[in-house]
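Undergrad: With the sequence up front, the predicted model follows.
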Amino acid sequence: MTIGFKQCDLYSKAFATDGRSKEAKEAVNRLVSALDRFRANAEVLAEDVARTIPSLTDHSIHHLDALWTTASQIVGEEAVLNPLEAFVLGGAFLIHDLGNAICAYPNRMDDLAGNQWDDLMVKNLTLSLARRPTKKEISRPPNEVKDLVVLQRLRQEHANACVALATKGIHEIDGTYIPLIEDREISEQLGRLIGEIAASHHWSIEEVASKLDRYYSLTGMPLDWRVDALRIALILRCSDACQVDRRRAPPLRQAVLKPEAESRKHWIAQQRLNLPTVRRGSGVLEFRSNQPFTVDERESWQIAFDLVAKNAQKELVHSNELLKREGRREFAVRGIAGSESVAQFSRYVETEGWIPVDVSVQITDVANVVDRFGGQALYGENTSTPIRELIANAADAIRARRNVTTGGRGPSEGKIVVSLVEDGRGWVLEVVDDGIGMSQQVMTGPLLDFGRSFWTSDLALQEHPGLLASDFSPTGKFGIGFFSIFMIAESVSVTSYRYDRSQSEAVTIELEKGQLTPLLRRSTAREICPVGGTRISARLGEDPWTERGIVGKTSITSRENALASLVASIAPTIDVDIHVQVEGRKPVEAVVADDWIELSFPQLWSRLSDGRGGAMKATIPNSVRFDRNDRCLGRIAFHEPDYSTKCAVTVGGLMAGWLEGACTGVLLGTTELMSRDSAIPLVDGGLLADELKKLEDAESNLFDRPAVHFSAMMR
């Protein structure tokens, strides 16, 4: 009996034998036979996808077959593939999702382990627990978290498994392989190409263009049967993106697999979509719902919109643009009906009892948002706040570089330089670090995405595997600190490149207050950090040495020392060296990494108070140092009444607030506040009170003061 997909135009025309020579007919029959055996082998693996990840919508042989009919719609009736192209396309259809089966990996679960596994485990446990997990929790995660990590790792790796599956097959226990492509000559000559085309559905469109813009042939086949690898890859890409209808989510299969709640939303989204049709002569693929989405199904409707109107539309547009640019014939289908807006899409994919609205958040006026949310409303009127946020970002970059290069266990390498320079247009603040640096993708993505932190993004997991699971704990968590620079600056430029890449990859982004479109350009030699890292240059709106400036009026005569004192008070317990520089003169040391642990109390108090806290006697006999696991968590002293009774709390080495009470000094802390203007000490409150009581009892003149209480206040 003829299998249904073989009757579609794309397949039937490609493998038709009418009018061909005897040799060509034999070649066609050989390819059809090889593809049939290939399909039978792939069917066995495809069933293992459901066993491995039951929450996924259908990835069985039915999905792989259905790609032929979707591809026929996309390329159009007039498009014809030669038999060799059809074989390669059919093979890519069969292989492209088989990496979602655990049996596709020689060492099974062991092949999913490593840095990426650890990163995802930490990320998902952090989301589940609302805190960073302990090592015990990471090693013994709940089953639902482990299953989620398995799913995410397979989604990461499944495309990477394609080449091995096409060229080798399935790994046996005895070390041998069972080939999926049984025709050895075809496997040897075309296996890698089939695997690469299959894998390319997870590449960027730019990668497809650069890696697959070439032609292939097969020994013994007619010379005019050349494989246009680029066109075949784009057919696969668009077919896979558009094959998201009810064929992918059969109700009976859902009843058997019983996907959990979140996955069920995806099943419903696709169950409600009928097979798409092509508007004749319009170049538009039209999806319609077979029944309306109810109020309770509105999240599923949004998923359907994202799958069809966003993702499928994007792939069709980008693929046709690439075909046109490279001189190939464009597809008959060029877009999705209703993709212009949720309102238009809801005309085809209907709802009942509710009206879809576009709820995506866009920052169209960054300056206004910073002023109202990320500026004074969030940070107050403290003009040093932007410096604190830039230092925090720079320190995170240095800590990240330590962890990816030495596991965070090496010496405190890394340095931040804060400088002020005047040119013909006014004053410029620069903060330069030799940290991990940013790729162009990061600079044009998470950096400019207000409210999104790079460190917890999927892009961070891709670019720096193992970082999230290391001891690295970023101070910046909310993705808004960088934008605080517009509190004091009229324009900002950011220059960066990754520490492990060439200087030729350095790019600069320029942003102006009130300007919606940033400028991206290649960096100049002066802007580039010699060993990787980031340079941020901000043109200030006020003279930094005036009352409204970032340094302000000060009794310190040397501008270098005044800036150094300010920076040290902003980052009193930081684990990174910070130097300051004014007008290109010799840099001055503001902070040495972790030097606060050994400073005398008068020196420590002077740093914490930016030199404005008054004198403190040279020796303080009664003091306490809190240590845990070879880490100093704070230093406090009980002192005479005429001195300040405030104790600083820092987060990530940066000043976060003050505690009122009968002690002075500094405690390391933690905070979940975006403004970081108060914090909870890491030292247990009971332990802190006990130690203060001991100090109080040891004093000859007891003070009429309460024990420390934890009400924070910013200076």
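TA: Here it is on my side, so go on. Numbers count the residues shown, from 1 in each chain.

Undergrad: CA atoms for contacts and neighbours, from now on please.
TA: OK.

Undergrad: What ranges does the stretch 51-200 of the chain have for its helices?
TA: Counting by DSSP state H, counting those that start in this stretch, the stretch 51-200 of the chain forms helices over residues 61-75, 83-95, 115-129, 135-139, 143-157, 162-167, 184-199, given from the N-terminal end onward.

Undergrad: can I get the ones you listed in JSON lines with distance to residue 281 and mean neighbour count?
TA: JSON lines is the format used below for those (distance: least, C-alpha to C-alpha, whole Å; neighbours: other C-alpha atoms under 10 Å):
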{"stretch": "helix 61-75", "distance to residue 281": "12", "mean neighbour count": "22"}
{"stretch": "helix 83-95", "distance to residue 281": "25", "mean neighbour count": "26"}
{"stretch": "helix 115-129", "distance to residue 281": "47", "mean neighbour count": "19"}
{"stretch": "helix 135-139", "distance to residue 281": "56", "mean neighbour count": "12"}
{"stretch": "helix 143-157", "distance to residue 281": "37", "mean neighbour count": "17"}
{"stretch": "helix 162-167", "distance to residue 281": "36", "mean neighbour count": "25"}
{"stretch": "helix 184-199", "distance to residue 281": "29", "mean neighbour count": "22"}
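
Undergrad: Kindly reformat these as TSV and extend each row with distance to residue 456.
TA: Converted to TSV, the helices of the stretch 51-200 of the chain look like this (distance: least, C-alpha to C-alpha, whole Å):
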stretch	distance to residue 456
helix 61-75	33
helix 83-95	31
helix 115-129	7
helix 135-139	17
helix 143-157	15
helix 162-167	28
helix 184-199	26
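
Undergrad: Minimum distance to residue 253: which of the ones you listed has it?
TA: Among these, helix 61-75 comes nearest to residue 253, with 11.9 Å by C-alpha to C-alpha.

Undergrad: ok, second structure coming up, stack it against the first:
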Amino acid sequence: MHLLEHHDLRAYYGDLIGEIAESHHWPAHRVAETFEHRPVNAPPFLAPANWRVDALKVAFLLRTADAAHIDSQRAPWFLFALRQPEGISQSHWLFQAKLGQPTRTERGELRLSSGSSFATNEQQAWWLAYETASMIDRELRAAESYMRDAARPTFAARAVEHIATPEAFATNVRTSGWEPVNVAPKIGNVAKVIANLGGAALYGDHPDVALRELIQNAADAVRALRALGGIDQHEGKIEVALSRDADSTWLHVTDTGIGMSRFVLTEVLLDFGNSLWSSDSLLSEIPGLASQEFNAVGRFGIGFYSVFMLGKRVKVTTRRYRRAADDASDQWLLEFDNGLGDRPTLRRPASSEELLRSGTKVSVMIDDRTLENVLFASGHDPFSDHPDLFYLDESDEDITEFARFTRVVASLCPTLDITVGARIDSTEVTVVKPNDWQTLESDELLLRLYPSTAAGVPLNCPLIDLREDSGLLVGRVGYVKGYFAHGITTHRGISSGSLSGFVGVTLAHNNSDLARNTSVPVASASAWKRCAKQWIDSTGHPDLEVLARIHPLIRDHDLPLYRLDGATLTKGQLTERLASYTELLVCGELDHDESSDDISADKFAEHLELRDGIVFIPIDTDELTESLGLAEINYVRRVESALKTAWRGFDRWKDEEAVIGEVNGIEIVREVMRYTRRAS
């Protein structure tokens, strides 16, 4: 059965009907551009007929009539009582039930009025009525403007009466017991808010983060085109380039992705806080993408604005994979000459600026100081200030600008599934191949992850595959001694933070914070456990500090984590050794204390001699185990368990301070727990 039973009418007008119906959720400019030149003559079977269908007029007529259809006939009280709607539905029903029939004033305005007033407990319904009336006003004004521009007669109603302010609207839609004053949050200086929330105030003094955001946007664009079938799953490329002339240096990020229409470039990209991938515009702009289960990395709609951390002159050149129906050009160029201080310019690119294939090119003029900050970026590299953790094979001065540039680019997208190239003028190299992180040698991968360490082999550390039970590779990790051992986390290939407890890289969930500095690994606890076991088996006897970091992952293993009288012992070995003791002090693992130790940290680490008769235990839970939801291991209870077995009974005295060792004759004092053996 068909809503339009007449076959000939349905066959002749069906496409137009469907298109006009779909246009209800389009932006008004697209409606105008799509239907302005679409007059449809009467079908032959109705001849003779001298009339035609004006698609533009019909589209705007249905659009505005549907928007303005709010009155009590649509929301009768009897059905309200039967259905008892809640929440926003209740407010919608309530305000429509109070509204009377719309009328037109002599000034060509649509008058909306209510018979009864809105009480204090009906404020939300009143504000919803005002917001809906404002929406109707926008639709009427848009229809007026576009139909006049298209040389069409305009509608008799051109706006909504008394819509300028809530107070004015209350003239016809009255309130009782309260005043409709608009106290909603306002943004007076939009440019300042964008600069603060989309730049250094959010990301800190790290201009390399802006480059990361541009690479992330480029990756989303390439994956979107893959999802649509525009290119194969292994195709697509991102290029990060520097170009110089006599007066300036430009940084370019170019992708061969989906590109943007004029509307997306000017309306969505510049709408701060609105991401295309999560907006309603996605359905009309890229039909079919949502059904492909495409998941973008970007979701906050603020990453593009970080580009102004790099410079004020910015150009965005784009070529959509398929020209939008309402676009007058294949390509567009949006140009900012003075950052957010002035309005940008939209134009068609010159022949020398055009892209050869679909995609987007973001170019920013960058000064020497900012470029230097990018080239020496530490990003999420926690080793940058601690070269003692590395084995270097070349001096910092030996590294060329090109080498620095390529390393920084690779570090921002170390596990990407898209080819990434880096170029300075005519010198070009591929820095990331799709998913090559899975097969790189350990030293190559570590150098990619920690670029600010200068050069050479960053860590003499083999990496172990982090795999799920299914065999899925979700990371490559290793463990080293040092408080600053932090691994890099990535989401969909883009660097997304760091996490203490290991070195290497692990895939992670999408960031929950705007600055994208923290993310949680996707690997399960069983995958970490398996990896930790393999690490211990492959390294023999790792450092005690490393063992303490790994232990929560394999808590059922009795590792040598207890130090007593110069020996490192397992719990079983400790139990045997304690049988000959009658008193014992227990102290947490040692760190240098600047406030109480009258020596340097280096001397403390090199020359500390511990007293006998004291068990030293690890006490801190690592950030990694916390992120995995693993409970802290209570080593005090484990020592007390060993004491019960060795002594049968013991007394624990109040915690006290005691000398636990010395450095070059200087006593080191720490708080300890004292235990004495109880007589049989």
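TA: That came through fine. This structure is a prediction, so every number in the text was calculated from the model and none was measured.

Undergrad: picking that back up, out of the helices of the stretch 51-200 of the first structure, nearest to residue 552 of the first structure?
TA: Smallest distance to residue 552 of the first structure across those (C-alpha to C-alpha): 41.0 Å, for helix 115-129.

Undergrad: what range in the second structure does the closest one sit on?
TA: Aligned by TM-score structural alignment, helix 115-129 of the first structure falls on no residue of the second structure.

Undergrad: ok, now stretch 593-602 of the first structure?
TA: Residues 434-443 of the second structure are where stretch 593-602 of the first structure aligns, with TM-score structural alignment as the criterion.

Undergrad: gap between that stretch and the chain center?
TA: Using C-alpha atoms, centre = their mean, to the nearest Å, the mean C-alpha position of stretch 434-443 of the second structure is found 24 Å from that of the whole chain.

Undergrad: gap between the two ends of that stretch?
TA: Between the opening and closing residues of stretch 434-443 of the second structure there is a gap of 19 Å (C-alpha to C-alpha, to the nearest Å).

Undergrad: Can you give me the buried ones in it?
TA: For stretch 434-443 of the second structure, a neighbour-count test (16 or more other C-alpha atoms under 10 Å) marks 434, 436-437, 442-443 as buried.

Undergrad: could you redo the residues you listed as CSV and give each row secondary structure?
TA: Rendered in CSV, the data for these read as follows (DSSP: H, G, I helix; E, B strand; the rest coil):
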residue, secondary structure
434, coil
436, helix
437, helix
442, helix
443, helix
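
Undergrad: farthest pair in those residues?
TA: With distances taken as C-alpha to C-alpha, the most widely separated pair in those is 434 and 443, at 18.5 Å.

Undergrad: Quick check: the aligned residue for residue 507 of the second structure in the first structure?
TA: Residue 507 of the second structure maps onto residue 668 in the first structure, by TM-score structural alignment.

Undergrad: hang on, that match in a strand?
TA: Yes - for residue 668 of the first structure, which was evaluated using three-state DSSP, the result is membership in a strand.

Undergrad: which ones are touching it?
TA: Residue 668 of the first structure makes contact with 633-634, 649-651, 653, 681-683, according to C-alpha atoms under 8 Å, 6 or more residues apart in numbering.

Undergrad: ok, of those, which one's closest to residue 64 of the first structure?
TA: When the contacts of residue 668 of the first structure are ranked by distance to residue 64 of the first structure (C-alpha to C-alpha), residue 651 comes first, at 52.5 Å.

Undergrad: That closest one maps to what in the second structure?
TA: Taking TM-score structural alignment, the alignment pairs residue 651 of the first structure with residue 491 from the second structure.

Undergrad: how close does the closest residue to that match other than its chain neighbours sit to residue 568 of the second structure?
TA: On the basis of C-alpha to C-alpha, 6 or more residues apart in numbering, the spatially nearest residue to residue 491 of the second structure that is not a chain neighbour turns out to be residue 508, at 5.1 Å. Distance from residue 508 of the second structure to residue 568 of the second structure, counting by C-alpha to C-alpha: 35 Å.

Undergrad: Show me which of the two is the more surrounded one.
TA: In terms of neighbours (other C-alpha atoms under 10 Å), residue 508 is the more surrounded of residue 508 of the second structure and residue 568; the figures are 24 against 17.

Undergrad: Do I have it right that that one meets residue 517?
TA: No - counting by C-alpha atoms under 8 Å, residue 508 of the second structure stays clear of residue 517, with 11.8 Å between them.

Undergrad: what touches both of those two?
TA: Common contacts of residue 508 of the second structure and residue 517 (C-alpha under 8 Å, 6+ apart): residue 496.

Undergrad: Identify the residue of the second structure aligned to residue 151 of the first structure.
TA: With TM-score structural alignment as the criterion, residue 151 of the first structure has no equivalent in the second structure.

Undergrad: Residue 189 of the first structure contacts residue 220, doesn't it?
TA: No - the criterion here is C-alpha under 8 Å, and residue 189 of the first structure misses it with residue 220 at 11.3 Å.

Undergrad: How many residues are close by the equivalent of residue 351 of the second structure over in the first structure?
TA: Residue pairing (TM-score structural alignment): residue 351 of the second structure is matched to residue 525 of the first structure. By the measure other C-alpha under 10 Å, the count of residues near residue 525 of the first structure is 11.

Undergrad: How about the secondary structure of residue 525 of the first structure?
TA: Three states are possible here, and by three-state DSSP the one that applies to residue 525 of the first structure is coil.

Undergrad: mind listing what it touches?
TA: Residue 525 of the first structure neighbours (C-alpha under 8 Å, 6+ apart): none.

Undergrad: so how far is residue 575 of the first structure from it?
TA: With distances taken as C-alpha to C-alpha, residue 525 of the first structure is found 29 Å from residue 575 of the first structure.

Undergrad: same question, residue 152 of the first structure
TA: Noted for residue 152 of the first structure: a distance of 34 Å to residue 575 of the first structure, by C-alpha to C-alpha.

Undergrad: residue boundaries of the strands in the stretch 501-650 of the second structure?
TA: Using DSSP state E, counting those that start in this stretch, the strands of the stretch 501-650 of the second structure run over 503-507, 562-564, 567-569, 583-588, 608-610, 614-617, 650-652.
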